[in-house]
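Engineer: got a predicted structure plus its sequence, pasted below:
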Amino acid sequence: MNPSDHDFDAEHDFDEGEEDDNSVEARVWQLLQLINPGDEELALQQFADYRDAVGHQDEEAVDPVEIVSRVIDWRSGFVVDGQDTRALVQAIDELASRWNLSIDWDGDPDDDDFHADVDAASLFATAYDRLNEHGYTLWARETDDDSYAGWITLSRDNEPLRELATVLGINMRLGSEVT
C-alpha cells in the first residue's frame, strides 16, 4: 500500500481530545513519533504496518516491541548481530543520514583493521557522542540474544522516551551506557 493512499485519519481510532489514551496502540504511536523525528509520514506508514501486523492476532499474544522492531527495521531502528561491527556502523550511519548527519568514527570503518580494534560498546559510545553534538540521542534496546538494537531520537525527547519505554516494557539505555 502506498502511504499516500492510506487514509490514516479515517482509520485512526483516537479522538482529538483523547490525549490520555493508555492503550498499547496509542503508546506504540507515540513511540513511532519519537523515533521518527520530523518524519510523520514514515511514522504513519510504520503505524499502519504495525496495525496490519497485530490486526489478526490475539491481543494477549501480541509483543508490541517485537512487531515495532520489524516494522521499523533499517528505516528508524536496527537489530544487528552483536559481533558484526560492520553492520552496526552501517545501521547507525543509515539512520543518521535521515538528518544529513555523518558519524566521525575515529577511523575508517571500511578498513578491516578498524573493526579488529573496536567493539559494539565503543561504536555505540562514539556514535552517541557525535549525534549528541547535533541534538540527537542514540538509544540501545535490550534484546533476548547477543544482538544489538537501537534507534535515534531528538535529545529533548529523552525523558518522554524513557517514560514510554518503561510503560511498554522496553529496557533501554543511552548509547553511551552500552557495555
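Structural biologist: Yep, it's here. Every value quoted in this text rests on a predicted model; they were computed, and no experiment measured them. Numbering: from 1, shown residues only.
Engineer: alpha carbons only for contacts and neighbour counts from here, please
Structural biologist: OK.
Engineer: residue contacts, the residue nearest to Met172 when sequence neighbours are not counted?
Structural biologist: Excluding the flanking residues, the one nearest Met172 by Cα to Cα, 6 or more residues apart in numbering is Arg141, at 4.6 Å. Taking Cα atoms under 8 Å, 6 or more residues apart in numbering, we find Arg141 in contact with 148-150, 170-173.
Engineer: with Val89 instead?
Structural biologist: Val89 makes contacts with 109, 123, as judged by Cα under 8 Å, 6+ apart.
Engineer: okay, one more to line up with it:
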Amino acid sequence: MRCGGGSAPEMRDDDDFEDDHDFDEDDSVEAKVWQLLLLINPGDEETALQQFGEYREAFAEDGDAEPVALIARVIDWRSGFMVAEDDLRSLVQALDELAARWNLSIDWGGDPDDDDYFDDADAGSLLGIAYDRLAESGYTLWTWETDDDSYAGWITLTRDSEPMRELAAALHINLRPGSDFG
C-alpha cells in the first residue's frame, strides 16, 4: 500500500490486512510506518490513524530522527512501551496496560504489587513471562534495541509476526521477540 501526498493511506479492514501483508521495498518510510502502526494496533484503526498523524507532526519537527525514535514517541504507553532499565515496576505496569487493550491479563507468577516480587526479578525474566502469557492468547510481545539502557517494545497478533519482522527490517529496527531478550 502506498502513502501518497499529505493524506493517510487508505484504511483496510482486518481481513484484507490479514491476507495481504505485502509491502514494496520502494514504499516510502511513511507508508511502512503506517503499516507498522496498523500491526501494533490490531483492530484499532482509529488509534493507528491518530498515531500516524502524530508521527507526521514529529517527523516535521525532527526529520533527522530514526523512524523508531519517532514511533516510540507517539505510541508510548498506548501501543508500546519504553521504560528505564532499572524500572521493573513500570515495565510490568506498561505491559499490563497494553495487554488490557484486548481484555487480557498477564499472570506474573506472583504479585507485582508486593515489594518482594521484584527482589529476584530482572527485565529478561519479566519479558519472558509476558511473552509466554500473551502467546497463549495469540499475541506476540516484541522488543527492540534502544540507544540507551531502556527497554522498549510493542505487541502484535501472532499471525502478523512475519510482516512485523519484514517491516522492522525495512525500517532498520533491531526487533526480536520478547522471549529472546537477554
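Structural biologist: That came in fine, so what should we check first? Note that the structure is predicted; figures quoted are calculated from it, not measured.
Engineer: just tell me what the residue nearest to Met172 of the first structure corresponds to in the second structure.
Structural biologist: When the second structure is aligned by TM-score structural alignment, Arg141 of the first structure is paired with Trp144.
Engineer: now the helices for the first structure?
Structural biologist: 8-11, 24-34, 40-54, 64-72, 85-96, 112-116, 120-132, 158-168 (DSSP state H).
Engineer: indicate which one of these is closest to Trp105 of the first structure.
Structural biologist: Closest of the helices of the first structure to Trp105 of the first structure is helix 120-132, at 6.5 Å (criterion: Cα to Cα).
Engineer: what range does the closest one cover in the second structure?
Structural biologist: Residues 123-135 of the second structure are where helix 120-132 of the first structure lands when matched by TM-score structural alignment.
Engineer: for stretch 82-89 of the first structure, same thing?
Structural biologist: Going by TM-score structural alignment, stretch 82-89 of the first structure sits over residues 85-92 in the second structure.
Engineer: which of the residues in the matching stretch are buried?
Structural biologist: 88, 91-92 (16 or more other Cα atoms under 10 Å).
Engineer: quick one: distance of that stretch to the chain centre.
Structural biologist: 17 Å (Cα atoms, centre = their mean, to the nearest Å).
Engineer: return the distance of Pro160 of the first structure relative to Asp117 of the first structure.
Structural biologist: Using Cα to Cα, to the nearest Å, we find Pro160 of the first structure at a distance of 35 Å from Asp117 of the first structure.
Engineer: okay, which residue is most central for the second structure?
Structural biologist: Nearest to the mean C-alpha position of the second structure, counting by Cα atoms, centre = their mean, stands Trp154 at 2.3 Å.
Engineer: how much space separates the spatially closest residue to that residue that is not a sequence neighbour from Leu38 of the second structure?
Structural biologist: Spatial nearest neighbour of Trp154 of the second structure, chain neighbours left out: Gly80 (4.3 Å); criterion: Cα to Cα, 6+ apart. According to Cα to Cα, Gly80 of the second structure stands 13 Å off from Leu38 of the second structure.
Engineer: now swap in Leu167 of the second structure and tell me
Structural biologist: Using Cα to Cα, Leu167 of the second structure is found at 11 Å from Leu38 of the second structure.
Engineer: same question for Ala121 of the second structure.
Structural biologist: Distance from Ala121 of the second structure to Leu38 of the second structure, by Cα to Cα: 32 Å.
Engineer: so if I had to pick from the two, which one is more boxed in?
Structural biologist: Leu38 (24 against 11; other Cα atoms under 10 Å).
Engineer: counterpart of that one over in the first structure?
Structural biologist: Match for Leu38 of the second structure (TM-score structural alignment): Gln33.
Engineer: identify the residue nearest its match in space, chain neighbours excluded?
Structural biologist: Leaving aside its chain neighbours, Gln33 of the first structure sits nearest to Ala43 (5.8 Å; criterion: Cα to Cα, 6+ apart).
Engineer: how about the residue nearest to the centre of the second structure, what does it touch?
Structural biologist: With Cα under 8 Å, 6+ apart, Trp154 of the second structure has these contacts: 40, 79-81, 141-143.
Engineer: and of those residues, the nearest to Asn103 of the second structure?
Structural biologist: Nearest member of those to Asn103 of the second structure, counting by Cα to Cα, is Ser79, at 14.1 Å.
Engineer: the closest one and Glu45 of the second structure, how far apart?
Structural biologist: Ser79 of the second structure is 12 Å from Glu45 of the second structure, by Cα to Cα.
Engineer: and the equivalent of Thr158 of the second structure over in the first structure, how many neighbours does it have?
Structural biologist: Residue correspondence to the first structure (TM-score structural alignment): Thr158 of the second structure is matched to Ser155. Look at Ser155 of the first structure: counted by other Cα under 10 Å, it has 16 neighbours.
Engineer: how about the one 5 residues further on?
Structural biologist: By the measure other Cα under 10 Å, the count of residues near Pro160 of the first structure is 13.
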